[in-house]
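Engineer: with the sequence up front, the predicted model follows.
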Amino acid sequence: MSGCPFWENKYQFNFKKLSLEDEEGDKSQEGLNKASKGGLIYGDYLQLDKILNAQELQSEKKGNKIHDEHLFIVTHQAYELWFKQILWELDSVRVIFQNGHVRDERNMLKVVTRMNRITMILKLLVEQFSVLETMTALDFFDFRDYLSPASGFQSLQFRLLENKIGVPQSLRVPYNRRHYRDNFKGKENELLLKSEQEPTLLQLVEAWLERTPGLEPEGFNFWGKFEVNVLKGLEEEFAMVQAKQDLEEKEDQLAELQKQKEVLISLFDEKRHEHLLSKGERRLSYKAMKGALMIYFYREEPRFQVPFQLLTSLMDIDVLMTKWRCKFSLLCYDRHNTLTHRTPPPKKMFRGTLILTHENTIL
């Protein structure tokens, strides 16, 4: 450090390089090498010998090893592992609801924690497409023929996830014009059939919402008070718009306000709600919708804070599953059409995931 007089004058440290002998005498390195004593070790615990040797390239088996097939396999295996974790969390939440344990606030917090975990996993899965998209459609075509007839639409775990959350058969898009279960045989088909017969998360949440305290007409009567406030608010809005001087602006705002009025008034028409329910345009029973709205409007009250978090997580999951399905379908569609023709994907491709949208929950 002789080139710096400031260093030489102010900081005269005695630097000493440790020799190998010094390191051997360093007591901070003393300890027990647990791996040398036997017992469970990292690789055995995670069974990495199975996981890391589960990437069999079909192109390599056919004598034409394609580099990007490895990425394709690893990405999809990662998806399946995360699906497994989502199902693990979802099944535990359904058990809590089925056993009636949601009445205990501690269990309710546990439900919200696990649902939020599912949300975070789904966010990760949507983002994971960016890794797969580093492989171009032409790169995929190099090994696509080796994969036939396998398809991501044959994912057992994703179909189980859809069933357990509450995707109805009426919203499913047939794959190759066949029932989705036709792609599965034996035990897998039995698992799917069983999942169709079990109470779904949507059904369990619906029953829970129907028990929301404060809906009783002879009690707090939230729905009656809500209707009065909505009608009063609409009258005030119309009066404010009618008072405007600009005729063109007035007409535009009145037209928009009329649309809002029709939507809001429909909330109090139970027969209309049942009609929309039969068409699949709403997913919750009339009473459950009332409960969801009460939780939403009274979300700052201590007793409704955790239930509101649950509803929020359900809406987030719905949006994320729709995003995942959309990105997956677009990716498949893009790969299929790159070398043939460019046509927009059919709208029905993105149907089939809706569980609890913001409109269905809040309106």
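Structural biologist: Thanks, I have it. Residues are numbered from 1 along each chain as shown.
Engineer: all contacts plus neighbour counts: C-alpha atoms, from now on.
Structural biologist: Will do.
Engineer: against Leu90, how distant is Tyr175?
Structural biologist: 25 Å (C-alpha to C-alpha, to the nearest Å).
Engineer: actually Leu132, not the one I typed
Structural biologist: Leu132 is 26 Å from Leu90, by C-alpha to C-alpha.
Engineer: so which bits of the longest helix anywhere in the chain are buried?
Structural biologist: The single longest helix within the chain, with elements called by DSSP state H, is helix 302-337. Of the residues in helix 302-337, 304, 306-330, 333-336 count as buried by neighbour count, 16 or more other C-alpha atoms under 10 Å.
Engineer: for stretch 155-174, same thing?
Structural biologist: Buried, per 16+ other C-alpha under 10 Å, within stretch 155-174: 155-168, 172-173.
Engineer: follow-up on the earlier one: tell me which of Tyr175 and Leu90 has more neighbours.
Structural biologist: Leu90 (21 against 13; other C-alpha atoms under 10 Å).
Engineer: test my guess that the more buried one contacts Arg117.
Structural biologist: No. Between Leu90 and Arg117 there is no contact under C-alpha atoms under 8 Å: 9.9 Å.
Engineer: burial count for the residue nearest to Glu162 when sequence neighbours are not counted?
Structural biologist: The shortest distance from Glu162 to any non-neighbouring residue, by C-alpha to C-alpha, 6 or more residues apart in numbering, is to Thr353 (7.4 Å). The number of residues packed near Thr353 is 22, by other C-alpha under 10 Å.
Engineer: also this one, for the comparison:
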Amino acid sequence: MDDAAGTGASGPEPNGADTTSTRPEREATYYRDYLGLDEILGAIRPVSRMADGKPAHDEHLFIVTHQAFELWFAQMLHELDAVLADLDRDPVPDTAMGQVVHRLERMVVIVPTLLSQFTVLETMTPLDFLDFRDELVPASGFQSAQFRLLENRLGLTASKRLKIQGAVYTSRLDARDAATVSEAEEGRSLRAVVDDWLARTPFVRLDGFDLWAAYGDAVRTMLDRDRRLIASNPSVDEVVRDQQLASFEQTEAAFATLLDRDRWDDLRAQGKRAFSHEAIRAALLIQLYRDQPALHLPFRLLVALVDLDTGMTAFRQAHARMVRRAIGARVGTGGTSGHAYLEAATSKHTVFGDLADLATFHLPRRELPALPEHVRQEMGFRYDAGGGGVGGGGAGASTS
């Protein structure tokens, strides 16, 4: 950390040439100034006043915690903007894929830090909160434009959002913030960019080999076996067997939808699925054959997307829990139904549910259709002794 506060002086170059005179001088960087601590710490401005004229003690904690949330949201948006810039290219450069995955995984790691801040905030008791709560109305975390911007850029659509007393979510924002988040609704989201990227996966269409016909045959063999096991299980009674068969029929219907483009497109038109049929089958291919070297990075990307979506849900759940602990069943300061609204949003405000559901369509490795040798070679890493480098599939090539 001390190294960040350098003097800016230039010494001789390693080759002995002194370039001090040719480099522009700058003021020495000082820690407080570099971090803008005067502005940051000066932004802790309590609005409450107790009987003794002093602010409520825990309002300081409340402000600091929410400011920290906003700083981490800013970092997540910074990472997401870079991911979108790299992934929204056709083709995506091979050299960009590592950075895309790295930045998504960084966003995933940030989420536990956000959750830990709720733990600190929950040291404030409900009575402590009541000391200053009324002074906050109508301000609310619901007005966090950065969090709404993050949701929109990830791919949460307006049609999936819960309304507030019949009004759209932007109705609780001021004109500037409403314009910012509305503009993001019209822009390219991570979900849309990933959909296009997946749809270009070359290994979905294999020369001389119909992967999906072979996969369909393997699925039907598995389902026939599972149905027989349920029907002949001597350890369950007729009621339980009927329940298991009913559940099994839902699984069969899910597989049928995956294998039939028209059925999938119907669900997508109804808003029950988000990803295109081409993209979801490519994602499944990546998951099923993730041991192939060319699919390592694409698989990590898919895992990061699901983990990020799960983390956002965990954030909403933690927020709902904290609100219930602080105000019970009261109406939130922003006019929502408080805990009830936040709890409902946890299950509805998701983006990558289609990817999370792909586990439904997994088969044991021993039952997967074997890939043709030439495809396996294209997905592998091959050392070219003549060229002295690594050839073959390459992680970026798999979906560019």
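Structural biologist: Alright, I've got the coordinates. As the structure is a computational prediction, the values presented were derived from the model and not from experiment.
Engineer: after superposition, what is the TM-score?
Structural biologist: Once superposed, the chains reach a TM-score of 0.82 (TM-score structural alignment, normalised by the length of the first structure), with 329 aligned residues with a C-alpha RMSD of 2.9 Å.
Engineer: show me where the stretch 251-400 of the second structure has strands.
Structural biologist: For the stretch 251-400 of the second structure, the strands defined by DSSP state E, counting those that start in this stretch cover 381-384, 389-392.
Engineer: to Leu267 of the second structure, which of these lies closest?
Structural biologist: strand 389-392 (37.4 Å; C-alpha to C-alpha).
Engineer: where in the first structure does that closest one align, residue-wise?
Structural biologist: Counting by TM-score structural alignment, strand 389-392 of the second structure falls onto no part of the first structure.
Engineer: ok, stretch 179-197 of the second structure next?
Structural biologist: Using TM-score structural alignment, the partner range for stretch 179-197 of the second structure is residues 190-208.
Engineer: doesn't His339 make contact with Arg324 of the second structure?
Structural biologist: Yes. Using C-alpha under 8 Å, Arg324 of the second structure makes contact with His339 at a distance of 5.3 Å.
Engineer: residue contacts, the residue nearest to the spatial centre of the second structure?
Structural biologist: Computing the C-alpha centroid of the second structure and ranking residues by C-alpha atoms, centre = their mean puts Leu308 first, at 3.1 Å. For Leu308 of the second structure, the contacting residues are 104, 107-108, 111, by C-alpha atoms under 8 Å, 6 or more residues apart in numbering.
Engineer: now the residues you listed in a markdown table, with distance to Arg227 of the second structure and secondary structure?
Structural biologist: Conversion of the contacts of Leu308 of the second structure to a markdown table gives the following (distance: C-alpha to C-alpha, whole Å; DSSP: H, G, I helix; E, B strand; the rest coil):
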| residue | distance to Arg227 of the second structure | secondary structure |
| --- | --- | --- |
| Leu104 | 40 | helix |
| Met107 | 42 | helix |
| Val108 | 39 | helix |
| Val111 | 41 | helix |
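Engineer: overlap between those residues and the first structure?
Structural biologist: Contacts conserved in the first structure for those, using both residues aligned by TM-score structural alignment, their matches' C-alpha atoms under 8 Å: 107-108, 111.
Engineer: out of the residues you listed, who's the most crowded?
Structural biologist: Going by other C-alpha under 10 Å, Met107 tops these with 24 neighbours.
Engineer: what does that one align to in the first structure?
Structural biologist: Looking across to the first structure (by TM-score structural alignment), Met107 of the second structure lines up with Ile118.
Engineer: touching, its match and Ile86? I think so.
Structural biologist: Yes. Counting by C-alpha under 8 Å, Ile86 is a contact partner of Ile118 of the first structure at 5.7 Å.
Engineer: where do the helices of the stretch 101-250 of the first structure begin and end?
Structural biologist: 105-127, 129-132, 137-141, 144-147, 156-165, 186-197, 201-210, 222-242, 247-266 (DSSP state H, counting those that start in this stretch).
Engineer: now distance to Leu71 of the first structure too, for those helices, in JSON lines please.
Structural biologist: Listed next are the helices of the stretch 101-250 of the first structure as JSON lines, based on distance: least, C-alpha to C-alpha, whole Å:
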{"stretch": "helix 105-127", "distance to Leu71 of the first structure": "15"}
{"stretch": "helix 129-132", "distance to Leu71 of the first structure": "7"}
{"stretch": "helix 137-141", "distance to Leu71 of the first structure": "10"}
{"stretch": "helix 144-147", "distance to Leu71 of the first structure": "13"}
{"stretch": "helix 156-165", "distance to Leu71 of the first structure": "20"}
{"stretch": "helix 186-197", "distance to Leu71 of the first structure": "26"}
{"stretch": "helix 201-210", "distance to Leu71 of the first structure": "34"}
{"stretch": "helix 222-242", "distance to Leu71 of the first structure": "54"}
{"stretch": "helix 247-266", "distance to Leu71 of the first structure": "48"}
